[in-house]
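1. predicted model and sequence below, questions to follow.
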Amino acid sequence: MKDILKHTIEFSTEKAVLFQFESRCKLAAYSMGIYCSLIELSDTFHTLMKFENYTGSLSVYRSFIENFVDLRNLKLNPFYVNQLDYDSYLQDQRKFKAAKNDNLYIKFPNLDLDFKLNEINGIIKSLKENKEFKLCGSIKHKFALAGMDQEYDGIYPTLSAESHCSLDAIFERHFEFDDTNKKVNLIINNKNKYENYSFYLANISNYLITAGILVANILEMQQLDEFVAEKEKIIADLQVYI
């Protein structure tokens, strides 16, 4: 199954550079940027699987699926660019507020922070009031908008647990009951977990080729037939493992 993902990454990389788009068009630029990130995140996930480094892999998968949700929403509603702008400006607002409060880790010595914050606050207010698109208030809302409630309720909790200091994830990784000796063993870098990850390998292959189809549709059907045909082959290959 790792070979299928590797092939999907190679196909996607080869086709990504062939897309023609206007970089000044937010929809096209944001879609292509997210697509390229999906290819890179897939490659990172594949590398971790290849070397059986499972800890951290589902954090990568979580980033992947969040990016996929954004791309799907861009395809469903071009005005979703407002959501991405809003999220970006919120991050800027947070950074500049921290700098203004003399945070040790972030400095903008040559910037008028009051002016910048006023400017950003104005843009955020404008995006909130925009009638073309109602902003999402949570990641759950984004998944729902993408029609991916099942993924949010069924997969995302596990991905979040792996990404944070979850006791479930910690005990799953590092403690194993030895039934023979009736004791708990401490484990570091357990290499015997591949079967638990076959689901994620299959899904990330499917999501990545589907992402190419989404981009092809956004960019006026460029390479659409090639992506659709390739998805059929990938799904057929994955069926062998199901």
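-> All right, it came through fine. Numbering: from 1, shown residues only.
2. please count neighbours and contacts with C-alpha atoms only from this point.
-> OK.
3. helix, strand or coil for the residue nearest the centre of the chain?
-> Centroid-nearest residue in the chain: residue 64, 2.5 Å away (criterion: Cα atoms, centre = their mean). The three-state label given to residue 64 by DSSP: H, G, I helix; E, B strand; the rest coil is helix.
4. same question, residue 49
-> helix.
5. ok, residue 185 next?
-> Taking three-state DSSP, the label given to residue 185 is strand.
6. so it versus residue 174, what's the distance?
-> Counting by Cα to Cα, to the nearest Å, the gap from residue 185 to residue 174 is 8 Å.
7. do the same with residue 199
-> In terms of Cα to Cα, residue 199 sits 21 Å off from residue 174.
8. try it against this one:
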Amino acid sequence: MLLYCSLIEYSDSLLLIFKSKRNISGPIIFRAYLECYVDFINLANDRKYGYFMQASFHKDWIKILEEQSKGANPYLSAIPTTTLDSKHMLENSRIELKSLKEKGYSPLSIFKKFHRANVVDEYKSIYATLCAFSHNNISALRNRFFFLQPEKETFDIALFKETDDVTPFIETGYELLRESSFTIHTILNSGHASAFLSKEPSKE
């Protein structure tokens, strides 16, 4: 349910960004949206997928607590290094992660998540492109700020002039949210799943 709630809020954020013509952050948010959708589908298909998510949680938490225990990182100073609580949390996460791994639930890479959701083609195309924007790939930077002026044999660098058509983001985001809505209502047996069968946006 929390993943579905995230999809709703990501959708709302994307619409607000595109309506305000601040497209630069659109691909970055859409990347997070797509990752959330993959987790949602995996969990919907197999409730035990939640154990993989728990494994990822403990793996990441262990990294933070181990770094914090060194006492040298100022950004983690809010967590006292000498308290029994922090030591207990670290030891507990190590135990939990070890137990999950022994049961076959190791943290999954992003590729394995997409593979498990049967959307590898999307990973190798849509997701790869979105990552270029998140990681400030040269192609993404050129697309954002670089505007050729061939008649003058020069170029301009400009802010807030993104020219990309955002329609693919809106249409894909709509379809993913529709599918997710149908899935969650089917799982909950709410009686409203049929409202999300149509692939056409509501005219209301």
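-> Structure received. Please read all numbers here as calculations on a predicted model, not as lab measurements.
9. so residue 185 and residue 174 of structure 1 - more neighbours on which side?
-> residue 174 (14 against 11; other Cα atoms under 10 Å).
10. where do the helices sit along structure 1?
-> 2-16, 26-50, 57-76, 81-100, 113-129, 139-145, 149-154, 156-163, 167-174, 194-218, 224-239 (DSSP state H).
11. any idea which of the ones you listed is most buried?
-> helix 57-76 (a mean of 21; mean count of other Cα atoms under 10 Å).
12. that helix vs structure 2, mean deviation?
-> Comparison of helix 57-76 of structure 1 with structure 2 after fitting gives an average deviation of 0.6 Å (mean Cα distance after the TM-score superposition for structure 1).
13. equivalent range in structure 2 for that helix?
-> For helix 57-76 of structure 1, the aligned range in structure 2 is residues 26-45, judged by TM-score structural alignment.
14. can you check stretch 198-215 of structure 1 too?
-> Using TM-score structural alignment, stretch 198-215 of structure 1 lines up with residues 167-184 of structure 2.
15. just give me the mean distance for that stretch relative to structure 1.
-> Looks like 0.9 Å for stretch 167-184 of structure 2 (mean Cα distance after the TM-score superposition for structure 1).
16. what does that stretch contact?
-> 1, 4, 7-8, 11, 14-15, 30, 37, 40-41, 44, 193-197, 199, 201 (Cα atoms under 8 Å, 6 or more residues apart in numbering).
17. does residue 55 of structure 2 touch residue 104 like I think?
-> No: counting by Cα atoms under 8 Å, residue 55 of structure 2 stays clear of residue 104, with 10.1 Å between them.
18. residue in structure 1 matching residue 64 of structure 2?
-> In structure 1, the residue matched to residue 64 of structure 2 (TM-score structural alignment) is residue 95.
19. its match and residue 82 of structure 1, how far apart?
-> From residue 95 of structure 1 over to residue 82 of structure 1 the distance is 20 Å, taken as Cα to Cα.
20. and for residue 121 of structure 1?
-> Distance from residue 121 of structure 1 to residue 82 of structure 1, counting by Cα to Cα: 15 Å.
21. next: residue 215 of structure 1.
-> Applying Cα to Cα to residue 215 of structure 1 and residue 82 of structure 1 gives a distance of 18 Å.
22. residue 153 of structure 2 -> structure 1?
-> The criterion is TM-score structural alignment: under it, residue 153 of structure 2 has residue 182 as its aligned partner in structure 1.
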